[in-house]
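*Asks:* no sequence on this one, just coordinates:
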């Protein structure tokens, strides 16, 4: 599997984990007093977030991404649905 395909897999995983954290784990914590959900999903999301950001930096140099494209990739990692939009607009067009 090449790095771009691996990045797409990590991007989708990071995006899904973020949505699970925001949409399921946090409501479980604050509405049903079940903080373990955030602990588990948050840890998984945190690892995927770091991996995603590291891959953006790697691809910036390895695939000669512009600084703008790399910055948009990092920005996408902190926005709900961001990795999906970044993949559709910037990665697939490459």
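*Replies:* Structure received. Model, not experiment: these values are computed from the prediction. Numbers count the residues shown, from 1 in each chain.

*Asks:* for the rest of this, base every contact and every neighbour count on C-alpha atoms.
*Replies:* Fine.

*Asks:* burial count for residue 27?
*Replies:* 16 (other Cα atoms under 10 Å).

*Asks:* can you name the element that comes right after whichever strand or helix holds it?
*Replies:* Using DSSP states H and E, residue 27 maps to helix 26-32. Going down the chain from helix 26-32, the next helix or strand is helix 36-62, by DSSP H and E.

*Asks:* next SSE after that following helix?
*Replies:* Helix 36-62 is succeeded, C-terminally, by helix 67-76 (DSSP H and E).

*Asks:* buried ones in that next one?
*Replies:* 69, 70, 72, 73, 74, 76 (16 or more other Cα atoms under 10 Å).

*Asks:* JSON lines for these, including distance to residue 46?
*Replies:* As requested, the buried residues of helix 67-76 are arranged in JSON lines below (distance: Cα to Cα, whole Å):
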{"residue": "69", "distance to residue 46": "22"}
{"residue": "70", "distance to residue 46": "19"}
{"residue": "72", "distance to residue 46": "19"}
{"residue": "73", "distance to residue 46": "16"}
{"residue": "74", "distance to residue 46": "14"}
{"residue": "76", "distance to residue 46": "15"}
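
*Asks:* below is an additional structure, to be compared with the one above:
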């Protein structure tokens, strides 16, 4: 598991790819439900694809913030990184662009560097205890995910 946390490039690339895969599952479920009219089977596809996508979406956003703080991304790149999760299939092109522009290093800066400020201190603590941080992140993402499930589908939030 700690090999996932070996570098920002590895972790961010994995989450960007996972986000794209779950977009595909969600869109396939929606196609089954709305275009092919598969009834309960289509509804099941949307529930499974939507749930997986929602969980990975939240995880991607959390990792985007983690990497942005560690790598000292400009605010613009952080915002674009977060927004790339909203647009289907945009996470991988953003990740590749970030890597080309030197925003994804081969090592975590805050594993060895002294943190400056509360955000960097939190990220440094997480990077120095990756298993504990992963467990805590899993709990936080799960709680947020459960709250969003209780709130219902996003299409019903503004009715």
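*Replies:* Done, it's in. Please read these numbers as outputs of a predicted model, since none were measured by experiment.

*Asks:* circling back to that earlier point, now the helix holding residue 27 of structure 1: how far from the chain's centre is it?
*Replies:* Mean-position distance between helix 26-32 of structure 1 and its chain equals 22 Å (Cα atoms, centre = their mean, to the nearest Å).

*Asks:* same check, this time on stretch 8-18 of structure 1
*Replies:* 5 Å.

*Asks:* just stretch 130-150 of structure 2 next, same as before
*Replies:* 12 Å.

*Asks:* which residues in structure 1 does it match up with?
*Replies:* When structure 1 is aligned by TM-score structural alignment, stretch 130-150 of structure 2 has no counterpart there.

*Asks:* got the buried residues for that stretch?
*Replies:* Buried-residue list, stretch 130-150 of structure 2, by 16+ other Cα under 10 Å: 130, 134, 137, 141, 145.

*Asks:* which SSE is the residue most central in space within structure 1 in?
*Replies:* Ranked by distance to the mean C-alpha position of structure 1 (Cα atoms, centre = their mean), the top residue is residue 14 at 3.3 Å. Secondary structure assigned from DSSP H and E places residue 14 of structure 1 in helix 3-20.

*Asks:* in structure 2, what range does that helix match?
*Replies:* Under TM-score structural alignment, helix 3-20 of structure 1 corresponds to residues 8-25 of structure 2.

*Asks:* average offset between the matching stretch and structure 1?
*Replies:* Here the mean offset of stretch 8-25 of structure 2 against structure 1 after fitting is 1.2 Å, by mean Cα distance after the TM-score superposition for structure 1.

*Asks:* for that stretch, buried residues please.
*Replies:* By neighbour count on 16+ other Cα under 10 Å, the buried set for stretch 8-25 of structure 2 is 8-13, 15-25.

*Asks:* pull the number of nearby residues for residue 32 of structure 2.
*Replies:* Neighbourhood size, residue 32 of structure 2 [other Cα under 10 Å]: 20.

*Asks:* surely residue 39 of structure 2 meets residue 31?
*Replies:* No: contact criterion Cα atoms under 8 Å: residue 39 of structure 2 and residue 31 do not qualify, at 11.3 Å.
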